[in-house]
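# I'd like to go over a predicted model; first the sequence, then the structure.
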Amino acid sequence: MIRRRRMVRHFTDRPLAPEMVGKVLRSALRAPSAGFSQGWAFLSLTASADRARFWPVAAPWVTENWQSVAQAPLIVVPLSHKKAYLERYAEDDKGWEDRAEARWPVPYWHIDTGMAALLMLLTAVDEGLGGFFFGIAPEYLGGFRAEFAVPEEYTPIGAVVVGYRAEEQPVEGSAATRKRRGTDEVVHHGQWGRLTP
């Protein structure tokens, strides 16, 4: 499944069964989260009218480059919730009562929500579907929030599109022009700079 995963940019308009949509969304809930904070939410768009509202306010560049992406029957916007983590770690078993963001070495609210997005993509592959993850550029965040009434305390980390692949289409994007780096280039053994064991 991992070797088959890639970003798909061409979809058919074949609908997804509600059970399949539910499976993709439930898979996100299995992602790990620091302190089991589960500081995430997911905006699911399945109605054609809702999906049509999404593209012009959130990611017009996507459909300008790959028109059939708009045919995919499911869009999920994973949203991270920093406050859930700060509140969770102020509880007695963690003890960070000051709720200081500086205590966090990296923003786990974004990382954990990203892991949830990856589980949705892997579920799509496992079910014979295609998935595509892309970001919502900063200049579109205000319009996206307004259109879908997303509270300011939730941060969209991107969007996941799921549907049936248009099989006849070639691989596109950076994966078509760049090679995947090997473990001999990125895995350091024992100490930094030792690329071979």
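Nice, I can see it. In this text, all values refer to a predicted model and were calculated from it rather than measured experimentally.

# Please make it C-alpha for all contacts and neighbour counts, starting now.
Will do.

# Where do the strands of the chain begin and end?
Applying DSSP state E to the chain gives strands spanning 40-45, 74-80, 130-134, 155-156, 159-163.

# Can you say which of the ones you listed is nearest to Gly182?
strand 130-134 (22.6 Å; CA to CA).

# what about Gly163, neighbour count?
A count of neighbours around Gly163, defined by other CA atoms under 10 Å, yields 26.

# how close does it sit to Trp96?
In this view, Gly163 and Trp96 are 42 Å apart by CA to CA, to the nearest Å.

# Repeat that for Arg14.
49 Å.

# swap in Leu86?
8 Å.

# So for those two, which sits in the more crowded spot?
Leu86 (21 against 16).

# Enumerate every residue touching that one.
Arg99, Ala100, Glu101 (CA atoms under 8 Å, 6 or more residues apart in numbering).

# make it 10 Å
Ser37, Gly39, Trp96, Glu97, Asp98, Arg99, Ala100, Glu101, Arg103, Trp104, Trp109 (CA atoms under 10 Å, 6 or more residues apart in numbering).

# Presented hereafter is structure B, for comparison with structure A:
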Amino acid sequence: MEFADVVARRRMVRNYTDEPVDPAVVDRVLTHALHAPSAGFSQGWAFLRLDSPADVARFWDAATPPGDGSDAWSAGLRRAPVLIVPLSSKAAYLDRYAEPDKGWTDRDESRWTAPYWDIDTGMASLLMLLTVVDEGLGACFFGIPADRVDAFRAAFGVPADYKPIGVVSIGHRAPDRRSPSLRRGRRDLDAVVHRGRWSA
């Protein structure tokens, strides 16, 4: 598939069939994630791979309040046979930039204009989403509710210095309803690109 086609076809898929995903495809998805840029080549990311029915069920039990999942949206998403949880490590970046070639020995967070540990892990997630499209499958990036993060950590033994920035579901697409969010339409270039100077 041409790269332009991959980008044009990328969308969030919230309904899956129960067909399994080839583990080799998941390997490729994760391998491509490692090619994301990272500040100082810190690579302060980790990826929790959940691709057994037991692990996927344990994720949903931990990451959602009891009783959630009965609506059509959740039911379709829960059929995804693979979940990958990208996690970011701020400590990896603060440590890296305290090394001699960077020289910020005080590890002061105020030096960072943005949380690159989260940004870089987000870019790795986007590479996963694009790879899934190239493989002819569907994916969705969604978040773990803030009040369920501790339960998620406990269920999978995630260390305190790694933060889940979201979840990538992967599976074979099933027909689904058009998302209400899509009614907003995609903003065009003139609305978002400012040449040389910010314009209203």
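That came through fine. Remember, it's a predicted structure, so these values are computed and weren't measured experimentally.

# Would you reformat the strands of the first structure as a markdown table and include distance to Ala175 of the first structure?
Converted to a markdown table, the strands of the first structure look like this (distance: least, CA to CA, whole Å):
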| stretch | distance to Ala175 of the first structure |
| --- | --- |
| strand 40-45 | 27 |
| strand 74-80 | 22 |
| strand 130-134 | 13 |
| strand 155-156 | 24 |
| strand 159-163 | 18 |
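
# and the contacts of Leu86 of the first structure as CSV, adding distance to Leu129 of the first structure?
CSV is the format used below for the contacts of Leu86 of the first structure (distance: CA to CA, whole Å):
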residue, distance to Leu129 of the first structure
Ser37, 30
Gly39, 27
Trp96, 42
Glu97, 44
Asp98, 45
Arg99, 41
Ala100, 41
Glu101, 38
Arg103, 40
Trp104, 36
Trp109, 27
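
# In the second structure, what residue corresponds to Leu119 of the first structure?
Matched to the second structure by TM-score structural alignment, Leu119 of the first structure sits across from Leu127.

# looking at it, that match is touching Leu30, isn't it?
Yes: look at Leu127 of the second structure against Leu30 with CA atoms under 10 Å: they come within range, at 8.8 Å.

# tell me which of the contacts of Leu86 of the first structure is nearest to His189 of the first structure?
For the contacts of Leu86 of the first structure, the nearest to His189 of the first structure is Trp104 (26.8 Å; CA to CA).

# Next up, the contacts around the equivalent of the closest one over in the second structure.
Aligned counterpart of Trp104 of the first structure in the second structure: Trp112 (TM-score structural alignment). Under the criterion of CA under 10 Å, 6+ apart, the neighbours of Trp112 of the second structure are Leu94.

# Quick check: buried residues in stretch 118-138 of the first structure?
118-125, 129-133, 136 (16 or more other CA atoms under 10 Å).

# what about it, how long is it end to end?
Counting by CA to CA, you get 22 Å between the two ends of stretch 118-138 of the first structure.

# now stretch 9-16 of the first structure
17 Å.

# which residues of the second structure does that stretch align to?
By TM-score structural alignment, stretch 9-16 of the first structure lines up with residues 14-21 in the second structure.

# What residues sit buried inside the matching stretch?
For stretch 14-21 of the second structure, by 16+ other CA under 10 Å, it's Arg14, Asn15, Tyr16, Val21.

# Spatially nearest residue to Leu34 of the second structure, not counting backbone neighbours?
Ala124 (6.7 Å; CA to CA, 6 or more residues apart in numbering).

# so who does that neighbour touch?
29-38, 43, 45, 47, 86, 118.

# Tally up the residues packed near the spatially closest residue to the match of Leu119 of the first structure that is not a sequence neighbour, please.
Counting by CA to CA, 6+ apart, Leu127 of the second structure lies nearest to Ala33, which is 5.4 Å off, once chain neighbours are set aside. When neighbours are counted by other CA under 10 Å, Ala33 of the second structure registers 24.

# Could you measure from Ala33 of the second structure over to Pro175 of the second structure?
27 Å.

# cool, and Leu129 of the second structure?
Taking CA to CA, one finds Leu129 of the second structure at 19 Å from Pro175 of the second structure.
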